[in-house]
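Q: Predicted model follows, preceded by the sequence.
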Amino acid sequence: MHESRPFRTRLFDGLASSIAEHGYRATTVADIVRHARTSKRTFYSEFTDKEECFVELLRADHEQLLLAIRTAVNPESDWREQVRQAATAYVDHIGARPGITLSWIRELPALGTTVRSIQRAAMSDLTDLLIDLSDSPGFRRAELAPVRRELAVVLLGGLRELTALTVEDELPAESILEPAVLAAEALLSAGSAAPI
């Protein structure tokens, strides 16, 4: 299994390159292996089809996003600085591979009910991360309670849509940083004071 990891990584990179070039729907297995500089035989030894490769690529990308945000945030920093650290890590991640981000948001849902659990798990992971990050010394010093799940979902859902619009309009990922920070600060500070 470990020997196949380099091939999986190459195939993921091949799929990511093809998505950036053509989009997921227009991508074929031939495109993936051409970008990966490997064979269809290698592809089919790792994945049953293009959809499985796509789903596994998105899972790996999601794990990288979670790690990037968690690593970027210093829980001892002022809460506003933590918000900026998390938002910057998010923006840097999507800016590095905007096509993958857009595929998560727009193309994955088109695969139907088979991927619904993946979408829900990804949102749940991000929600849990936001709740966890807002339960830190920097937030406690500001007398802010951890964000409630419902408010975290509202924040993340809005950020996801803003991200999709930004990528679709081919605007720089950095353009969402300030709106993301302002929205997060407003929601995190207001949510601590008022019950839903």
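A: Arrived safely.
Q: make it CA atoms for all contacts and neighbour counts henceforth
A: OK.
Q: thought Ala87 was touching Val181?
A: Yes. Under the criterion of C-alpha atoms under 8 Å, Ala87 makes contact with Val181 at 6.4 Å.
Q: Same drill for the two, tell me which one is more crowded.
A: Neighbours were counted for Ala87 and for Val181 using other C-alpha atoms under 10 Å; Ala87 has more, 24 against 20.
Q: Check it against this one:
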Amino acid sequence: MTPTPVALADAGPVTDRLLDGLATSIGDRGFRDTTVADVVRHARTSKRTFYEHFASKEQCLLELLRRNNVDLIAGINAAVDAESDWRRQIRQAVDAYVEHISARPAITLCWIREAPALGAVARPLHRQVMQDLTDMLVTLTSSVGFRRAGLDPITPPIALILLGGLRELTALFVEDGRDMSGIAGPAVVAATALLGPH
């Protein structure tokens, strides 16, 4: 019988080590080829400890991806100056996005390509993250800089179109081993076209 995982909020440094262990193994071997033994080896702990915190490798992945996306959103929000010209805000947001994914391309690709293959277990996280990213874009485009230019906030459907295209472009760059900074130019052009005057 698998032990019941403890509440992640109470798990602290051990959970962090396990998540770091999973992230390291994904970078080395990919998620599919990663085993719990790989995770605990990188985390310098035991399988017993793993199962005290996570019911499965998949649950561990979902928590890793949840935290990764929280970090992404926080990084973008911190980078964007709401008082700046709207075009500058777009560049700030894109640069923060590129910086984040460049630091963890394997995790980014896992989120885009492998997490959907988990099916129903990953669906709530996927929907929540896309909602959080959409809300972030609506908030960013409601800023002083956008209002000063007479621009309306992005609508959620348009935000999803922008996010979907950016995700696919990101996946292609990671799969091809290309320099992630190459995403910035097209992302700025697409965002400016969607968010700017019509």
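A: All right, it came through fine. It should be emphasised that the depicted structure is a prediction, and the values quoted were computed from it without experimental measurement.
Q: mind listing the helices for the second structure?
A: 13-29, 36-43, 47-53, 57-79, 86-103, 105-109, 123-140, 144-148, 156-175, 184-195 (DSSP state H).
Q: Mind putting those into CSV with distance to Pro116 of the second structure?
A: Below are the helices of the second structure laid out as CSV (distance: least, C-alpha to C-alpha, whole Å):
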stretch, distance to Pro116 of the second structure
helix 13-29, 16
helix 36-43, 20
helix 47-53, 23
helix 57-79, 11
helix 86-103, 18
helix 105-109, 11
helix 123-140, 7
helix 144-148, 34
helix 156-175, 13
helix 184-195, 23
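Q: of those, which approaches Ala117 of the second structure most closely?
A: Proximity to Ala117 of the second structure (C-alpha to C-alpha) singles out helix 123-140 among the helices of the second structure, at 9.8 Å.
Q: Tell me the helices and strands packed up against the closest one.
A: Counting contacts by 3 or more C-alpha pairs under 8 Å, 6 or more residues apart in numbering; DSSP states H and E, helix 123-140 of the second structure packs against helix 57-79, helix 156-175.
Q: Would you check the span in the first structure matched by the shortest one?
A: The reference is to helix 156-175 of the second structure. When the first structure is aligned by TM-score structural alignment, the counterpart of helix 156-175 of the second structure is residues 149-168.
Q: what's the average distance of that stretch to the second structure?
A: Mean deviation of stretch 149-168 of the first structure relative to the second structure after superposition (mean C-alpha distance after the TM-score superposition for the first structure): 0.5 Å.
Q: go on, stretch 7-21 of the first structure?
A: Stretch 7-21 of the first structure differs from its equivalent in the second structure by a mean of 0.5 Å after superposition (mean C-alpha distance after the TM-score superposition for the first structure).
Q: Right, I'll call it a day here.
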